[in-house]
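> Need coordinates for the following:
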Amino acid sequence: MRGLSRASLAEVEEHFNAVAGSADLGTLADELFSVADLFDHEHGLRRNLSDPARPAAQKAQVVRVLLEGKVSNAALETVVAAASAKWARSGDLTDALERLGVIAAAAEAEAQGKLDEVEDELFRFGRIAASNLELHRTLTDPSISAERKRELLASLLDGKVAPTSLRLVTQLVVHPRGRSLDRGLEEFGKLIAAQRQRLVAVVRSAIELSEEQKQRLATWLRTSYGRDVHLNVEVDPRVIGGFSVHIGDDLIDTTIAGRIEEVRRRLAG
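Next up, the predicted model:
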C-alpha cells in the first residue's frame, strides 16, 4: 500500500489493537476473512465503502446495518474503522481486512506458544504443494468448489498442524484473491514474522492511565521483554489499587485485589 492507504492502514491497525486484546482471536480472524471475502465479491459495496468522497459516518452506518449481530463486536468495530478510513484504491480495503485477519490468527498462535510451528508448517506446506503437481492443481483449480477444497485440506492437515496453520492455508486456497499459492504463503509468512516484533499486553486498572503512565509502562515492559509492547488498557472497577498486566501466559499483578486473592489461596492451601 502507498500514500493515503498506508496512513489509513496504520489508523485501522490502532483500532484493531484496541479491540483485539479481549477478543477470541481465532473467531476474529475468521470473521475478518469472511468480511474481506464478502467485499471482494460485492464489487459495488466495496467501491462505496472505499470511496474517499463519501462521509465516514455514512459508510460506518452501512457496515453496522450489514454486520451488527452477525459478527463479534471486535470484528464489527474493526470493519467500521476500515470502512471509515480513506483508501487509494478499493482493493486496499479488503487487503487491510485480510491482513488484520492474519495478524489476529498469528496473535492467537503466539498466545498458544505455537507461532514457531505455524511459520514452519506454512513453509513446509508450500514445499509439499510445489512438489506434488496433482495436489497443486487441485488446490488452485478454479473449477473445483470451495467446499471440496476445504474438505481436502481438512483431511490432509486437521490434527496434524496447528489450527492457525489450517486456518491460514484454507484462506489462501479458498480465496486466493489473484495470488499464486506460493505468493500467498510468502505474504502470510512475512506478516507472521512481523508479529514476532511486538507483544500485546492487556492492562487492567481501576482508573484510566495517563499517557505518561502508559509510556512509562510500555518502556518498562519493552526493557523486560526485549520487544516492543502494545498496551490494551481496560478500566475495571473491580481492581482495587495498582494494575495487572497480562502478556501471553505471563501475569504481572500489582493490584490489591490480586494480593487479597493470593492470601486467600495460601490460606486455603
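> Please make it C-alpha for all contacts and neighbour counts, starting now.
Will do.
> Just give the nearest non-adjacent residue to Arg2, would you?
Spatial nearest neighbour of Arg2, chain neighbours left out: Ala88 (7.8 Å); criterion: Cα to Cα, 6 or more residues apart in numbering.
> OK, contacts around the one you found?
Taking Cα atoms under 8 Å, 6 or more residues apart in numbering, we find Ala88 in contact with 2-5, 52.
> rerun that using 10 Å as the cut-off
For Ala88, the contact set (Cα atoms under 10 Å, 6 or more residues apart in numbering) comprises 1-6, 8, 50-52.
> Work out for me the element it sits within.
Counting by DSSP states H and E, no helix or strand carries Ala88.
> And Leu45, by the same measure?
Using DSSP H and E, Leu45 sits within helix 43-50.
> following that helix, which helix or strand comes up?
Using DSSP H and E, the helix or strand that follows helix 43-50 in sequence is helix 56-67.
> Give the buried residues for the helix holding Leu45.
45-47, 49-50 (16 or more other Cα atoms under 10 Å).
> thinking again about what came up before, just the buried subset of the contacts of Ala88, please.
Applying 16+ other Cα under 10 Å to the contacts of Ala88, the neighbour count classes 5-6, 8, 50-52 as buried.
> right, and the pair among those residues with maximum separation?
Spanning the widest gap among the buried ones among the contacts of Ala88 are Arg6 and Asp51, at 15.6 Å by Cα to Cα.
> Next, the angle from the longest helix along the chain to helix 43-50.
As assigned by DSSP state H, the longest helix anywhere in the chain is helix 90-111. Put simply, helix 90-111 runs at 80 degrees to helix 43-50, going by axes from the mean of the first three to the mean of the last three Cα atoms, to 10 degrees.
> rewinding a little: from the contacts of Ala88, which land in helices?
Among those, the ones falling in helices (DSSP H) are 3-6, 8, 50.
> Could you single out the nearest of those to Arg204?
Distances from Arg204 to the ones in helices among the contacts of Ala88, taken by Cα to Cα, are shortest for Ser8, at 28.4 Å.
> Do I have it right that that closest one meets Leu97?
No. Under the criterion of Cα atoms under 10 Å, Ser8 is not in contact with Leu97, lying 11.9 Å apart.
> and for comparison, fold this next one:
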Amino acid sequence: MQGSSRAAAAASRDALTGALAGGADRSRLAEELFAVVGLLDGSTALRRAVADTSREGSDKVALADRLFAGKVGDETLAVLRGVFGQRWTSERDLTDTLETYAVESVIAQAEGEGRADRVEDELFRFERIVASDAGLRSALTDAQASGERRLALVESLLGDKVAPEALGLVRQAVRAPRGLRFDRTIVRYLDIASRRREQQTATVTSAVPLTDEDRARLAAGLATVYGGTVHINTVVDPRVMGGVKVEIGDELIDGTVIRKLDAARRAMGA
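The predicted structure follows:
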C-alpha cells in the first residue's frame, strides 16, 4: 500500500478502534464488513464511486449513509464512513482495508474470549494441512463445486473441533478468497492477527511435537533477541531428525540434525 492509501488507512483506523473500544458486537461487525467487501468486489460501478479520487470525502460519506444506514449496525456504519471518506490510491487498497478491519474484528472477539492464541494455532495448522494435501486443496478451491458444498466440507472437517473464530475465518477464505489461493488468504489473515496483537510469529520445525513448556521457553528466548512478543507456530517433520529450525521474519535459524549432517558431508567432500 503506497501513497495516499497509507494515509487513508491510518486515518480510517480511528473509526475501527472506536467501534471495538465502544463495546461493539464484534462478530456482527466482522460479518457486516465482510459482506460490504463482497458487495464492493461484485460491483465495479459501486467500487469506483467509493474510491473516486475526484469526489469529496463528504460526498462519499453521504454515499455510505444512503447505502447502509439502517441496514448495518451503527458501529459498522461508523467504520464504513471512516473508510469511504478517505482518498485511496486504488480500489483494491480500499477493499483490502475493509477486509483487514473485518479480520481484526474477528481476532478482537477471540481476544475478548481469551482464545486468540488458539485461533492463530488452528488457522496455521489447517493451512499446513491443506497445503500438503492436493486433493483437499482442490476440493476447497474447485470453482466447479458449489459454495455450499465447499463450506459443508469445511464444516465436516472442522465443525466444533476449532474455535468459532477460526472456523469463521476458514469459511470466509473458502467463500471469498478474493483472487488469492486459499493458503495465501489464510496467511494474510494470520499476518493481520500478528499485526493487531503487535507480535512477531516464528515457525518452528522439529522432529517431535514441542511441549507447552518448550514453546514458552522458546518464545521467551526469541522475544529477548527480537523484542516484543513472539507467537510460536509449530511444524512436526521427522526428517529433521533432531533439533529445531526457526523461521522468524526474513531470518532462518537452522539447528536441526539433518542440517548439521549436510554440513558435515559438504566439509568431508571439500
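> Let me have the buried ones among the contacts of Ala88 of structure 1 in TSV, extended by distance to Arg167 of structure 1.
Converted to TSV, the buried ones among the contacts of Ala88 of structure 1 look like this (distance: Cα to Cα, whole Å):
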residue	distance to Arg167 of structure 1
Ser5	26
Arg6	26
Ser8	26
Ser50	27
Asp51	30
Pro52	32
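> quick check, nearest of the residues you listed to Glu147 of structure 1?
Distances from Glu147 of structure 1 to those, taken by Cα to Cα, are shortest for Ser50, at 29.5 Å.
> So Val80 of structure 1 sits against Ser50, correct?
No. Counting by Cα under 10 Å, Val80 of structure 1 does not reach Ser50; the two are 11.4 Å apart.
> what do those two both touch?
Both Val80 of structure 1 and Ser50 are in contact with 56, 59, where contact means Cα under 10 Å, 6+ apart.
> about what we covered before: just checking, what packs against the longest helix of structure 1?
helix 3-20, helix 25-41, helix 43-50, helix 73-84, helix 115-131, helix 163-174, helix 181-195, strand 198-205 (3 or more Cα pairs under 10 Å, 6 or more residues apart in numbering; DSSP states H and E).
> what's near enough to touch the nearest residue to His246 of structure 1 once chain neighbours are set aside?
Closest residue to His246 of structure 1 apart from its sequence neighbours, by Cα to Cα, 6+ apart: Val202 at 5.1 Å. If a contact means Cα under 10 Å, 6+ apart, then Val202 of structure 1 has 18, 20-22, 230-234, 244-248, 251 as its contacts.
> sorry, back to before: by how much does the helix holding Leu45 of structure 1 deviate from structure 2 on average?
For helix 43-50 of structure 1, the mean deviation from structure 2 after alignment is 0.6 Å (mean Cα distance after the TM-score superposition for structure 1).
> Now do that helix against helix 25-41, angle only.
Helix 43-50 of structure 1 runs at 110 degrees relative to helix 25-41, counting by the same axes, to 10 degrees.
> ok, Leu66 of structure 1 to Asp30 of structure 1 distance?
For Leu66 of structure 1, the distance to Asp30 of structure 1 equals 17 Å [Cα to Cα, to the nearest Å].
> And these two? Which one has more around it.
More crowded of Leu66 of structure 1 and Asp30, by other Cα atoms under 10 Å: Asp30, with 21 against 12.
> quick one: contacts for Ile128 of structure 1?
Neighbouring residues of Ile128 of structure 1 by Cα under 10 Å, 6+ apart: 122, 135-136.
> go on, Gly178 of structure 1?
Gly184.
> doesn't it fall inside a strand?
No. According to DSSP: H, G, I helix; E, B strand; the rest coil, the state of Gly178 of structure 1 is coil, so it is not within a strand.
> what separates it from Val65 of structure 1, distance-wise?
Taken as Cα to Cα, the span from Gly178 of structure 1 to Val65 of structure 1 is 29 Å.
> for Ala56 of structure 1, same thing?
On the measure of Cα to Cα, Ala56 of structure 1 and Val65 of structure 1 end up 14 Å apart.
> Mind checking which of the two has more residues around it?
Ala56 (19 against 9).
> How about that one: what's its closest non-neighbour residue?
Among residues not flanking Ala56 of structure 1 along the chain, Ser84 sits closest, at 4.4 Å (Cα to Cα, 6+ apart).
> Next one: that neighbour relative to Thr219 of structure 1, how far apart?
Ser84 of structure 1 is 31 Å from Thr219 of structure 1, by Cα to Cα.
> Mind checking which of the two has more residues around it?
Shown here are Ser84 of structure 1 and Thr219; by other Cα under 10 Å, Ser84 has more neighbours (24 against 14).
> can you pull the contacts of that one?
Here Ser84 of structure 1 is in contact with 8, 12, 49-52, 54-61, 63, 78 (Cα under 10 Å, 6+ apart).
> rerun at 8 Å
Ser84 of structure 1 makes contacts with 49, 55-57, 59-60, as judged by Cα under 8 Å, 6+ apart.
> can you check Phe123 of structure 1 too?
Contact analysis of Phe123 of structure 1 by Cα under 8 Å, 6+ apart lists 185, 189.
> which SS class is Arg264 of structure 1?
Three-state call for Arg264 of structure 1 (three-state DSSP): helix.
> which residue sits closest to Gln86 of structure 2, ignoring its sequence neighbours?
Once flanking residues are discounted, Gln86 of structure 2 sits nearest to Ala8: 5.2 Å by Cα to Cα, 6+ apart.
> Show me what that neighbour aligns to in structure 1.
Counting by TM-score structural alignment, Ala8 of structure 2 corresponds to Ser8 in structure 1.
> Make sure that match is actually in contact with Trp87.
Yes. Between Ser8 of structure 1 and Trp87 there is a contact under Cα atoms under 8 Å: 6.8 Å.
> now the aligned residue in structure 1 for Ala166 of structure 2: how far from Leu115 of structure 1?
By TM-score structural alignment, Ala166 of structure 2 lines up with Ser165 in structure 1. Using Cα to Cα, one gets 9 Å for the distance from Ser165 of structure 1 to Leu115 of structure 1.
> same deal with Leu199 of structure 1?
Separation of Leu199 of structure 1 from Leu115 of structure 1 (Cα to Cα) stands at 13 Å.
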